[in-house]
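A.B. asks: okay, here's the prediction I keep looking at, along with the sequence it came from:
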Amino acid sequence: MTPVRNIVLVHGGFVDGSGWRGVYDELTWDGLRVHIVQNPTLSLAGDVRATRRVLDGLDGPAVLVGHSYGGAVISEAGHHPNVASLVYVTAFAPDKGESVDSLTVGAPAPPVLPPADGFLLLDRDRFAGWFAADLPDQVAAFMADSQVPWGVDALRGPVAEPAWKHRPSWYVLATQDRMIPPPTQRMMAERAGSTVVEVIGSHAVHISQPAAVADLIRQAAAG
């Protein structure tokens, strides 16, 4: 099998694509061509369209990577013919008819503020402890103050047919994640048949440990 050279990175809720910078640097140093999707995070369907636009412009197959809510996006967008494999980074991997909202029922509730005009934000004062506990205080504070409002329609958008049923997948499981409990991550990874690597890290493990995340992406690219 010829190694894949294109990597497409999809961010999750409350943040934007800049969080992938460390992973981007790791992979581009290896000569991989890395593309970063900037999701509007207004609706799942809209974010899938944004991802497919990037995939449409590629010159060959790609590894499609999603963090957090981005896992729902790649589960829907991953049927694109340019997608060779999927990598979930402490991410949601919904089955048919599931959404981020349905997968969080019964789990400890993150400190999400009440919806305002159809958008969600995390409580600024509790952001670090829940989302970015292993990042420097100043970095976590900046992330809390630069949050991207997350559309309720994105949170509730169901996946029609998960691409992980048709593509090989890998999963980075963050053992200290509070946003997506590790048992939930493990359940999703196991039913998807993903190759799992456990990393001691928070929900922001792609920022705190970009080398570990990039290593798994390299494995997926190598086939």
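C.D. replies: Received, thanks.
A.B. asks: from here on, contacts and neighbour counts on C-alpha atoms
C.D. replies: OK.
A.B. asks: mind telling me what element Val172 is part of?
C.D. replies: Element membership for Val172, per DSSP states H and E: strand 169-174.
A.B. asks: which residues does that strand contact?
C.D. replies: Counting by C-alpha atoms under 8 Å, 6 or more residues apart in numbering, the neighbours of strand 169-174 from elsewhere in the structure are 85-90, 182, 185-186, 189, 192-203, 205, 213, 216, 220.
A.B. asks: flag every buried residue along whichever helix or strand comes after it.
C.D. replies: Next along the chain after strand 169-174, taking DSSP H and E as the criterion, comes helix 182-192. Under the neighbour-count criterion of 16 or more other C-alpha atoms under 10 Å, helix 182-192 has Pro182, Thr184, Gln185, Arg186, Met188, Ala189, Ala192 buried.
A.B. asks: residues contacting the third one?
C.D. replies: Neighbour list for Gln185: Thr90, Ala91, Phe92, Leu173 [criterion: C-alpha under 8 Å, 6+ apart].
A.B. asks: next up, a structure to set beside the first:
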Amino acid sequence: MDALRRAGYDARAVGNPLRDLNGDAATVAGFLKTVAGPIVLVGHSYGGSVITNAAAGIPNVKALVYVDAAAPAVGETTGALSGRGSALGANPATLYDRAPYAGAPRGAADLYLKRDVFTRDFASDLPKETAERLWATQRAASTSAFTTPSRAAAWQRIPSWAFVSTGDRIITPSSKLSMARRAGSKVTRFEGGSHLSLISHPGAVTAVIASAVCSVR
């Protein structure tokens, strides 16, 4: 973000409610409609599913960038795209702390990654102190966010870029590469990294975003 702003781009971080895919995408789409000029839309992790839906019907979105992210087709859920061998394939009771939240649909709950899962698998290439700080400040995501089927696949009409960390234990490299091939994305394979390479290796991620920006200037 800072590097993009220093380069003169109007970079913004749009709030993602993390409640359910349809509502989250509508929230982001509402913001996009207030932006004049071409948009390069970037999503990380579940945020990839959100931009895949939010960009549908927004003509100003000229490029999509998936940073270690899900890129669902219509009807797919984010939870089904982690890939064989993902750390998220373990027993949910060993992965998450669950908590109720106001207005939750029947059976839905907020999920917080457990400390050891977060530091070992989610942020595996970050210093332990940094990983634990991020764990302690993580935002909860509703189970509904990961089980709502995608209604759109904006990558079918919008050029896309995919940043794929080969050390990601949350969305496996093979799953991300499969989604990228399907979308016809321009792929950057980053050797190593983690699911949080955008924090541990921001320069590499920024370079991919900048490439997408240059394509629409």
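C.D. replies: Yep, that arrived. What you see is a predicted model, and the numbers here were worked out from it, not measured in a lab.
A.B. asks: now the TM-score, please.
C.D. replies: The TM-score (TM-score structural alignment, normalised by the length of structure 2) is 0.88; 200 aligned residues with a C-alpha RMSD of 1.4 Å.
A.B. asks: what lines up with Ala133 of structure 1 in structure 2?
C.D. replies: Ala133 of structure 1 maps onto Ser124 of structure 2 when the alignment is built from TM-score structural alignment.
A.B. asks: how about its match: what's its closest non-neighbour residue?
C.D. replies: Ser194 (5.8 Å; C-alpha to C-alpha, 6 or more residues apart in numbering).
A.B. asks: for Ala63 of structure 2, see how far away the one you found is.
C.D. replies: 24 Å (C-alpha to C-alpha, to the nearest Å).
A.B. asks: who has more neighbours, the two?
C.D. replies: Neighbour count, other C-alpha atoms under 10 Å: between Ser194 of structure 2 and Ala63, Ser194 has more, with 27 against 23.
A.B. asks: what does the more buried one align to in structure 1?
C.D. replies: In structure 1, Ser194 of structure 2 lands on Ser202 (TM-score structural alignment).
A.B. asks: got the contact list for its match?
C.D. replies: Here Ser202 of structure 1 is in contact with Trp130, Phe131, Ala132, Ala133, Asp134, Ala174, Thr175, Gln176, Asp177, Arg178 (criterion: C-alpha under 8 Å, 6+ apart).
A.B. asks: report the central residue of structure 1.
C.D. replies: Geometric centre of structure 1, nearest residue: His67, 1.3 Å, by C-alpha atoms, centre = their mean.
A.B. asks: measure the aligned residue in structure 2 for that one to Gly37 of structure 2 for me?
C.D. replies: His67 of structure 1 maps onto His44 in structure 2, with residues paired by TM-score structural alignment. The gap separating His44 of structure 2 from Gly37 of structure 2 is 23 Å, by C-alpha to C-alpha.
A.B. asks: do Gly43 of structure 2 as well
C.D. replies: Separation of Gly43 of structure 2 from Gly37 of structure 2 (C-alpha to C-alpha) stands at 19 Å.
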